[in-house]
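> Please work out how this folds:
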Amino acid sequence: MTAVPRSAPVPEAGRARARAWLAGGLEPVPARDAATVLLLRDGVRGLEVYLQRRSGALAFAGGMHAFPGGTVDPADRDGGAAAWVDPPSAQDARRLGGPAAALLRAAARECLEECGVLPALDADGRPAGPVPPGDRADLLAGAVGLDGVLARNGLRLSAALLRPWSRWVTPLDQPRRYDTRFVAAALPPGQEPYETGGESAGGAWVRPADALHEHAAGRRAMLLPTQAALAELAPLPTVAAALRAAEDRDCAPVLPRVVERDGRLVVEVVP
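The predicted structure follows:
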C-alpha cells in the first residue's frame, strides 16, 4: 500500500513569501474555485493517469507536473442547462462543496483546452469521439465557448463521467490561491491526449506508483495535492476500480498550511 503523503518541502520559489507569511507580514488572498481532472486509462501494466509538465513561465506551479485543470471561468457559471444530458445531482453539489455545474463544466473545458480530450456523450449516449482540432483552437482563442463546441459536434455533458475525488485549498501564504476540486474521468474510447504548447510543456501517461518513484528520485517535481492523488490511485488496478472508489470518497476540503520545522519550511496537512 502506497502511503498518502501528508507533507512536502516548500518549493524554493515560494520560500521567501512563506517566511514573510510566518512573520505576520502578509494578508491572505481569496481562493478561486478551480477544477482538475484525473484522466485515467487501463494500460498494459495497470491503471495509468495523464500527467503534464506545466510551463516554467507560469506564475503558479511553473515547471511542476500536474493534471489538466484550471480556474472556473464566468462562462462556466453562466453555461446553459441544455449542455447537460445528465446534470450534477444534489449529492454532487454536496461532495464538491460549491457550484457543481460550473465546477464540472470547468473540468471538462480545461481537459479539452489543455490536452484535447473532452469527457462528453454523443446524441446516442455513447462516449464522444475526438473533437476537431479547429474547435479546440477556437475554444483556446475565445472564439467559441464550451457550449458552442458541444453544439458544433452534437455532444452533451454528463456528470456521471466526472466523479468527485478530492478537494484541496491552497495554503494561506500563497499569492495565488485555489479551491481545487479533483475529479476522476475515464479516457473516452477513440480519444487521445495531444499537446499544443501553451500552459503545458509536455504530457504522458504514467502509472501512479511510477510517477511517485520518479518524484522521489527528483525527476518529477510535484505539489503535495498531486502527490496525494497519485498515492490514492496507486493501489487501484483498473479504471473501473478507480471510478468505483470515487463513489465512496470523502471530499471534505483539505487545508494544508506552511510551517517551519527544524529550520525547514514545510507544507503539511493538519489532522
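> can we go C-alpha only for contacts and neighbour counts from here?
Will do.
> got a list of what Pro127 touches?
For Pro127, the contact set (Cα atoms under 8 Å, 6 or more residues apart in numbering) comprises Pro119, Ala120, Leu121, Pro188, Pro189.
> Then Leu146?
When contacts are counted by Cα under 8 Å, 6+ apart, Leu146 touches Arg109, Leu139.
> circling back: switch the contacts of Pro127 over to a markdown table; also include distance to Leu212.
A markdown table is the format used below for those (distance: Cα to Cα, whole Å):
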| residue | distance to Leu212 |
| --- | --- |
| Pro119 | 26 |
| Ala120 | 30 |
| Leu121 | 33 |
| Pro188 | 25 |
| Pro189 | 27 |
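> Tell me the buried residues within those.
Taking 16 or more other Cα atoms under 10 Å as the criterion, what is buried in the contacts of Pro127 is Pro119, Ala120, Leu121, Pro188.
> Need these in a markdown table (columns: distance to Leu140).
Putting these into a markdown table (distance: Cα to Cα, whole Å) gives the following:
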| residue | distance to Leu140 |
| --- | --- |
| Pro119 | 17 |
| Ala120 | 18 |
| Leu121 | 21 |
| Pro188 | 21 |
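> Tell me which two in the residues you listed are the farthest apart.
Leu121 and Pro188 (9.2 Å; Cα to Cα).
> who touches both of these two?
Common contact partners of Leu121 and Pro188 (Cα under 8 Å, 6+ apart): Pro127, Ala128.
> Which of the buried ones among the contacts of Pro127 fall in strands?
Using DSSP state E, no member of the buried ones among the contacts of Pro127 falls in strands.
> nearest to Arg177, of these?
For the buried ones among the contacts of Pro127, the minimum distance to Arg177 (Cα to Cα) is 26.4 Å, reached by Pro119.
> this one next, for a side-by-side:
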Amino acid sequence: MSQGQWYPPEWPDRIRALAAGELTAVTPRRAATVMLLRDPGHGAPTPGPVVHMLRRRTSMAFAGGAYAYPGGGVDPRDDDRLIGWAGPSLEHWAARLGVATAAEAQAIVCAAVRETFEEAGVLLAGETAGTVVGDTTGADWEADREALVARDLSFAEFLDRRGLLLRSDLLGAWARWITPEFEPRRYDTWFFVAALPEGQRTRAVSTEADRTVWIAPGEAARRYDLGELLMMPPTVSTLRALTPFRTAAEALGAADAQDLTPVLAQARLEGDELVLSWPGHDEFTKHVSPHGPVSGEGGGAA
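Below you'll find the predicted structure:
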C-alpha cells in the first residue's frame, strides 16, 4: 500500500454513515486549480516540462500536508461581467467546462487565473489579446496580490486598475474532480494547464503552503508511489497524464482532447466491507473493514 496516500481518520465512520443513509452530503463548492508548466533548461536531468507544486500546511483543514497545484474556490465576484477578457468566448468556455451559463464559465476561469496569481505570483493577463505581463515581483504587484487574497479587491477591479485583459487562451481545461459525498468539505474542481509566461517567475507567497517545488510530473508520481510525497487522487492522476508530453506547449495543445466528465468517488458495500472507488481510476480503490482502518492502493479524496 502506498505510503503517499492521504487517509483522514474519520473516513470509515463517515463512509458507513453515508451507506446507511445517516449522512447528508454537503453541496460542493466550485473551485479551480492550475498545473503551471515550464520547459527545463539545457542539461535538465529529465526530458519534458516541469510542473509547479506546493505543499499544503499540515494545519490546513483540507488535505493538510499534501502536495497540490495552486488553486482555490470561486469568489462570488469572479463572474463580474465588467472583467477584461481575451481568448475563447464565454460561451465556448461554458460548453467546454460543462456549465449552463457564460457567467458560471467566467467565474471558473477567473478563479483559475486569480488563484494562480494569489498563490504563485504568476499572472495570465496582458495589456492586449496578444501580450502577457512580464515581471510581477515589485512591491506594487505584491500589494495588489495581498489585497486580492484578503478579498479587499476583486479580480475585475485589479485588472481594470492596471489596464489588463484576462488571457483565457493561455489556459487549457484538463480534468474535473468532485470531492466524495462523505467528505465534510467538498469541492467541484476544474483542473487547467498553462505555461509559465516568459519573464515571470513563481514566488513562495501562499500562506496555505510551507513549500513550493518545480518537479517533473513523472518524478512526482514516482515519489508518490514510493511514499515520499503525499497527494490526493486527482493530483496523482493529472501528473501521470502530463508525463508523456515533451514541452509545455505540447501539453497545452493536448488540453482540448481531455475528458472533462466529472470524477466522483463511489462508496459501496461488499459483504461486511465498504469499498471506495473512483470510476476509471482503479489504482485509487480502497477497502474499509467493519472495524479496521482503510486499506488499498492510491491516495486520498479529491
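> which of the contacts of Pro127 of the first structure lies closest to Pro225 of the first structure?
Taking the contacts of Pro127 of the first structure together and measuring to Pro225 of the first structure by Cα to Cα, the closest member is Pro119, at 22.5 Å.
> Contact partners for that closest one?
Pro119 of the first structure is in contact with Ala108, Pro127, Ala128, Leu157, Ser158, Leu161, Leu162, Ala185, Ala186, Leu187, Pro188, counting by Cα under 8 Å, 6+ apart.
> Which of those residues are still contacts in the second structure?
Of the contacts of Pro119 of the first structure, the ones still in contact in the second structure (both residues aligned by TM-score structural alignment, their matches' Cα atoms under 8 Å) are Ala108, Pro127, Ala128, Leu157, Ser158, Leu161, Pro188.
> Kindly indicate the member of these with the most neighbours.
Highest neighbour count within those, by other Cα atoms under 10 Å: Ala108, with 29 neighbours.
> Can you tell me the closest non-neighbouring residue to the counterpart of that residue in the second structure?
Using TM-score structural alignment, the equivalent of Ala108 of the first structure in the second structure is Val113. Excluding the flanking residues, the one nearest Val113 of the second structure by Cα to Cα, 6 or more residues apart in numbering is Leu124, at 6.2 Å.
> Quick one: map the one you found onto the first structure.
Leu124 of the second structure maps onto Pro119 in the first structure, by TM-score structural alignment.
> Tell me where the second structure has helices.
Along the second structure, the segments classed as helices by DSSP state H run 11-19, 90-97, 102-120, 139-149, 155-162, 217-225, 233-242, 248-253.
> Now those in a markdown table, please, with extra columns for distance to Gly65 of the second structure.
Converted to a markdown table, the helices of the second structure look like this (distance: least, Cα to Cα, whole Å):
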| stretch | distance to Gly65 of the second structure |
| --- | --- |
| helix 11-19 | 17 |
| helix 90-97 | 29 |
| helix 102-120 | 16 |
| helix 139-149 | 21 |
| helix 155-162 | 28 |
| helix 217-225 | 13 |
| helix 233-242 | 13 |
| helix 248-253 | 27 |
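> For Val294 of the second structure, see how far away Ile15 of the second structure is.
Using Cα to Cα, to the nearest Å, Ile15 of the second structure is found at 11 Å from Val294 of the second structure.
> more neighbours, the two?
Taking other Cα under 10 Å, Ile15 of the second structure and Val294 do not tie; Ile15 has more neighbours (25 against 19).
> can you tell me which residue in the first structure aligns to the more buried one?
Under the alignment (TM-score structural alignment), Ile15 of the second structure pairs with Ala18 of the first structure.
> And for Tyr69 of the second structure?
Matched by TM-score structural alignment, Tyr69 of the second structure corresponds to Phe67 in the first structure.
> wait, isn't its match in contact with Ala61?
No - taking Cα atoms under 8 Å as the contact criterion, Phe67 of the first structure and Ala61 are not neighbours in contact, 11.6 Å apart.
> Neighbour count: the two, which is higher?
A count of neighbours by other Cα under 10 Å puts Phe67 above the other of Phe67 of the first structure and Ala61, at 24 against 19.
> residue contacts, the more buried one?
By Cα under 8 Å, 6+ apart, the residues touching Phe67 of the first structure are Thr36, Val37, Leu38, Leu39, Tyr50, Leu51, Gln52, Thr226.
> which residues make contact with stretch 11-20 of the second structure from outside it?
Outside stretch 11-20 of the second structure, the residues that touch it by Cα under 8 Å, 6+ apart are 23-25, 181-183, 267-269, 274, 288, 293-294.
> Could you dump these into a markdown table with distance to Leu90 of the second structure added?
Shown next, in a markdown table, are these (distance: Cα to Cα, whole Å):
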| residue | distance to Leu90 of the second structure |
| --- | --- |
| Leu23 | 37 |
| Thr24 | 34 |
| Ala25 | 31 |
| Glu181 | 30 |
| Phe182 | 33 |
| Glu183 | 31 |
| Ala267 | 35 |
| Arg268 | 38 |
| Leu269 | 42 |
| Leu274 | 42 |
| Val288 | 43 |
| Pro293 | 45 |
| Val294 | 42 |
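> most neighbours, which of those?
Phe182 (25 neighbours).
> which one in the first structure is aligned with Thr189 of the second structure?
Thr189 of the second structure maps onto Thr180 in the first structure, by TM-score structural alignment.
> What is the burial count for its match?
Look at Thr180 of the first structure: counted by other Cα under 10 Å, it has 26 neighbours.
> Now do the contacts for Thr131 of the second structure.
For Thr131 of the second structure, the contact set (Cα under 8 Å, 6+ apart) comprises Ala125.
> Hmm, I typed the wrong one, I wanted Leu140 of the first structure.
With Cα under 8 Å, 6+ apart as the criterion, the residues that contact Leu140 of the first structure are Glu113.
> related to what we said a few turns ago, how much space separates the match of Leu124 of the second structure from His213 of the first structure?
Applying Cα to Cα to Pro119 of the first structure and His213 of the first structure gives a distance of 29 Å.
> before we move on, back to that, which residue sits closest to the match of Thr189 of the second structure, ignoring its sequence neighbours?
Nearest residue to Thr180 of the first structure in three dimensions, chain neighbours excluded: Ala34, at 4.5 Å (Cα to Cα, 6+ apart).
> All good on my end, thank you.
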